[in-house]
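Enquirer: How does the following fold in three dimensions:
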Amino acid sequence: MSAPSIVILTGAGISAESGLGTFRDEGGLWAQHRIEDVATPEGFARNPQLVVDFYNARRTQAAEATPNAAHEALARLQSEHSGSVTLVTQNVDALHEKGGSKTVIHMHGALNSALCGRCEHRWSAPLEMTVGQSCPHCGAPSARPDIVWFGEMPYEMDRIEKALARADVFVAIGTSGNVYPAAGFVQLARHAGAHTIEMNLDPGENVGLFDDIRPGMASQTVPAWVSEVLSQ
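Expert: This is a model prediction of the structure:
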């Protein structure tokens, strides 16, 4: 019998234990701004300085963060599981990579990447981006954070949907279950016949679609599940 094909979706909850705030945290970076002002193309057009400053602050915060036991356990799973493990994250930090994961699909972009708004060239973002920064490929002064904002299409959806179509197990970790299209991944996985698992501190809005609910901190539930899978 072949090893199961696993697809994992991670959200802000897995990085919260590493000190990175979520949309809902009081007093954090997100609490100081409206989403419409810092996470939409329209907000960037209105006030690019505000948006660049916001992501500079997030980039600095993320650079100082360290991975937790959940990130490290998923890296172990990728390394030791004999079947395929597709790791998709809604997070824009690099904690999965810092934790040892070699292949991560960043469907919402990455803080450590810059994007040219004209030619779509990507390059490593400096810790402090500036408004009007030039693209190293085409020279246009149109650099922006390589982040998928609300109203934009997430990255690598074809690749993700193909993985979900052949998944035997789908796991959502630390996700709210209300941001689409990621919130709909569990339905695609169920349609493919996958066993679905949610690991969350609090139930996501789509919790009723999961076969197995494992509440608790990701740093505890994820390593326990990974050990369970690798022992089979």
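Enquirer: For the rest of this, base every contact and every neighbour count on C-alpha atoms.
Expert: Noted.
Enquirer: For the lengthiest helix in the chain, give me every contacting residue.
Expert: If each helix of the chain is counted by residues according to DSSP state H, the longest one is helix 48-64. In this structure, residues lying in contact with helix 48-64 by Cα atoms under 8 Å, 6 or more residues apart in numbering are 20, 29, 37-39, 43-44, 93-94, 111-112, 127-131, 144-145.
Enquirer: Please identify the buried residues of the helix or strand containing E42?
Expert: Following DSSP states H and E, one finds E42 within helix 41-46. By neighbour count, and taking 16 or more other Cα atoms under 10 Å as the criterion, the buried residues in helix 41-46 are 41, 43-44.
Enquirer: ditto for stretch 188-199
Expert: Going through stretch 188-199 with 16+ other Cα under 10 Å, the ones that come out buried are 188-190, 193-199.
Enquirer: Among these, which are located in helices?
Expert: Among the buried residues of stretch 188-199, the members found in helices (DSSP H) are 188-190.
Enquirer: Tabulate those residues in JSON lines, adding columns for distance to S84.
Expert: Putting these into JSON lines (distance: Cα to Cα, whole Å) gives the following:
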{"residue": "L188", "distance to S84": "18"}
{"residue": "A189", "distance to S84": "15"}
{"residue": "R190", "distance to S84": "18"}
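Enquirer: just curious, which of the residues you listed is nearest to F170?
Expert: Proximity to F170 was ranked across those by Cα to Cα; first place goes to A189, at 6.4 Å.
Enquirer: OK, contacts around the closest one?
Expert: A189 sits next to 164-165, 167, 169-170, 195-196 when contact means Cα under 8 Å, 6+ apart.
Enquirer: The structure of the following sequence is requested for comparison with the preceding one:
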Amino acid sequence: MIFVLTGAGLSAESGLGTFRDEGGLWSRYDLADVATPEGFARDPARVHAFYNARRANCRAAEPNAAHLALAGLEAALGDRVEIVTQNVDDLHARAGSRRVIAMHGHLMQALCHACAARWPAPETMSPEDSCPRCGATATRPDVVWFGEFPHHMERIEAALARASRFVAIGTSGSVYPAAGFVAEAQRRGIPTLELNLERTGSSALFDETREGPATRVVPAWVEEMLATA
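Expert: You can find the predicted model right below:
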């Protein structure tokens, strides 16, 4: 089974910036203010404004060739592929992937932190929004913030234990626990491959690194996999 981990670099060519992009949306905010539970408690209106902008950015984006290639790999190999994403956008789904594990949640969903209800996020969210299930004014974006535990970790760990190949695409390898997956794969003797725009601080942990834009290196790798499937 091929375990594929995707990060922000996969969606960058669709117009969704990474944390490190100069001049991008993230560069205008302090992560402690907009991507932590403490920041939300201090100023929920500021956090909602940030995620309203991110949702608008996401709605305007389209899946790129890398998303489409991965959807094609899943369609061809079925349960022999497990895609785990650190991204909160919906581009994997819009490209046609159906079995993606979103470990950091879903930007296009809202969450009630009073009763844990989830529903499609409206175009604009605010602190005054009430939960459609319990009525509490306790709504927030359904994303995992720094200091919170990622979703589906038991399922992810089980998939990694079954893997015969580990591939990381467009991820800096700096955010845990996802950053530790390559070391776990190495410990299990699983071949590892990094596909990234450039080498990262964790590149030395991989058996092989291929550098280049995701829209070039991902389709090329998928073509190789399908030729040998």
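Enquirer: Can I get the buried part of the contacts of helix 48-64 of structure 1 as one PyMOL selection?
Expert: For the buried members of the contacts of helix 48-64 of structure 1, the matching PyMOL selection, counting by 16+ other Cα under 10 Å, is:
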select buried, resi 20+29+37+38+39+43+44+93+94+111+112+127+129+131+144+145
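Enquirer: What is the aligned counterpart of S79 of structure 1 in structure 2?
Expert: By TM-score structural alignment, S79 of structure 1 lines up with A75 in structure 2.
Enquirer: just to confirm, which helix or strand has that match in it?
Expert: Following DSSP H and E, the helix or strand that holds A75 of structure 2 is helix 65-77.
Enquirer: R28 of structure 2 versus the equivalent of G21 of structure 1 over in structure 2, what's the distance?
Expert: Residue-level alignment of G21 of structure 1 against structure 2, with TM-score structural alignment as criterion, gives G17. Shown here: G17 of structure 2 relative to R28 of structure 2, a distance of 12 Å by Cα to Cα, to the nearest Å.
Enquirer: Any chance you could list residues touching both of the two?
Expert: A shared contact of G17 of structure 2 and R28, defined by Cα under 8 Å, 6+ apart, is any residue touching both; here there are none.
Enquirer: Neighbour count for these two, which is higher?
Expert: Comparing G17 of structure 2 with R28 by neighbour count (other Cα atoms under 10 Å), the higher total belongs to G17, at 21 against 10.
Enquirer: what sits against that one?
Expert: Shown here is G17 of structure 2, whose contacts under the criterion Cα under 8 Å, 6+ apart are 8, 11, 24-26.
Enquirer: Now name the helix or strand holding it.
Expert: G17 of structure 2 belongs to no helix or strand when elements are defined using DSSP H and E.
Enquirer: ditto for P132 of structure 2
Expert: For P132 of structure 2, no secondary-structure element claims it when assigned by DSSP H and E, so it is in no helix or strand.
Enquirer: tell me the secondary structure for the counterpart of V175 of structure 2 in structure 1?
Expert: The pairwise alignment with structure 1 assigns V175 of structure 2 to V179, based on TM-score structural alignment. V179 of structure 1 falls in the coil class when you classify it by DSSP: H, G, I helix; E, B strand; the rest coil.
Enquirer: Return the residue of structure 2 aligned against H106 of structure 1.
Expert: Alignment note (TM-score structural alignment): H106 of structure 1 maps to A102 of structure 2.
Enquirer: ditto for T60 of structure 1
Expert: With the correspondence set by TM-score structural alignment, T60 of structure 1 lines up against A56 in structure 2.
Enquirer: That match and I169 of structure 2: what is the separation?
Expert: 24 Å.
Enquirer: So the two - more neighbours on which side?
Expert: With neighbours defined as other Cα under 10 Å, A56 of structure 2 and I169 compare such that I169 has more, 24 against 13.
Enquirer: Going by residue numbers, what spans are helices in structure 2?
Expert: Using DSSP H, the helices assigned to structure 2 run over residues 8-11, 31-34, 37-42, 44-60, 65-77, 91-95, 153-162, 181-187, 214-228.
Enquirer: Which strands or helices does the fifth one pack on?
Expert: In this structure, helix 65-77 of structure 2 packs against helix 8-11, strand 81-85, helix 91-95, helix 214-228, with contacts taken as 3 or more Cα pairs under 8 Å, 6 or more residues apart in numbering; DSSP states H and E.
Enquirer: ranking these by burial, who's on top?
Expert: Burial among the helices and strands packed on helix 65-77 of structure 2, expressed as mean neighbours by mean count of other Cα atoms under 10 Å, is greatest for helix 8-11, which shows a mean of 25.
Enquirer: mean deviation of that helix from structure 1?
Expert: Taking mean Cα distance after the TM-score superposition for structure 1, the mean distance separating helix 8-11 of structure 2 from the aligned residues in structure 1 is 0.5 Å.
Enquirer: Run through who's touching that helix.
Expert: The set of residues external to helix 8-11 of structure 2 that reach it, using Cα under 8 Å, 6+ apart, is 16-18, 63-64, 66-67, 86-87, 91, 169-171, 196-197, 214.
Enquirer: can you tell me which two in the residues you listed are farthest apart?
Expert: When these are compared pair by pair using Cα to Cα, the two farthest from each other are L91 and L197, 18.9 Å apart.
Enquirer: Name the nearest residue to W30 of structure 1, ignoring sequence neighbours.
Expert: Spatially, and ignoring its direct neighbours in sequence, W30 of structure 1 is nearest to F23 (5.6 Å; Cα to Cα, 6 or more residues apart in numbering).
Enquirer: wouldn't that neighbour be in contact with Q32 here?
Expert: No - in this structure, F23 of structure 1 sits apart from Q32 without contact. The criterion is Cα atoms under 8 Å, and the distance is 10.4 Å.
Enquirer: The match of H106 of structure 1 contacts D89, doesn't it?
Expert: No - applying Cα under 8 Å as the test, A102 of structure 2 and D89 come out as separate, 9.3 Å apart.
Enquirer: Mean per-residue distance, the longest strand belonging to structure 1 versus structure 2.
Expert: Ranked by residue count and defined by DSSP state E, the top strand of structure 1 is strand 109-116. Taken over the aligned residues, the distance from strand 109-116 of structure 1 to structure 2 averages 0.7 Å (mean Cα distance after the TM-score superposition for structure 1).
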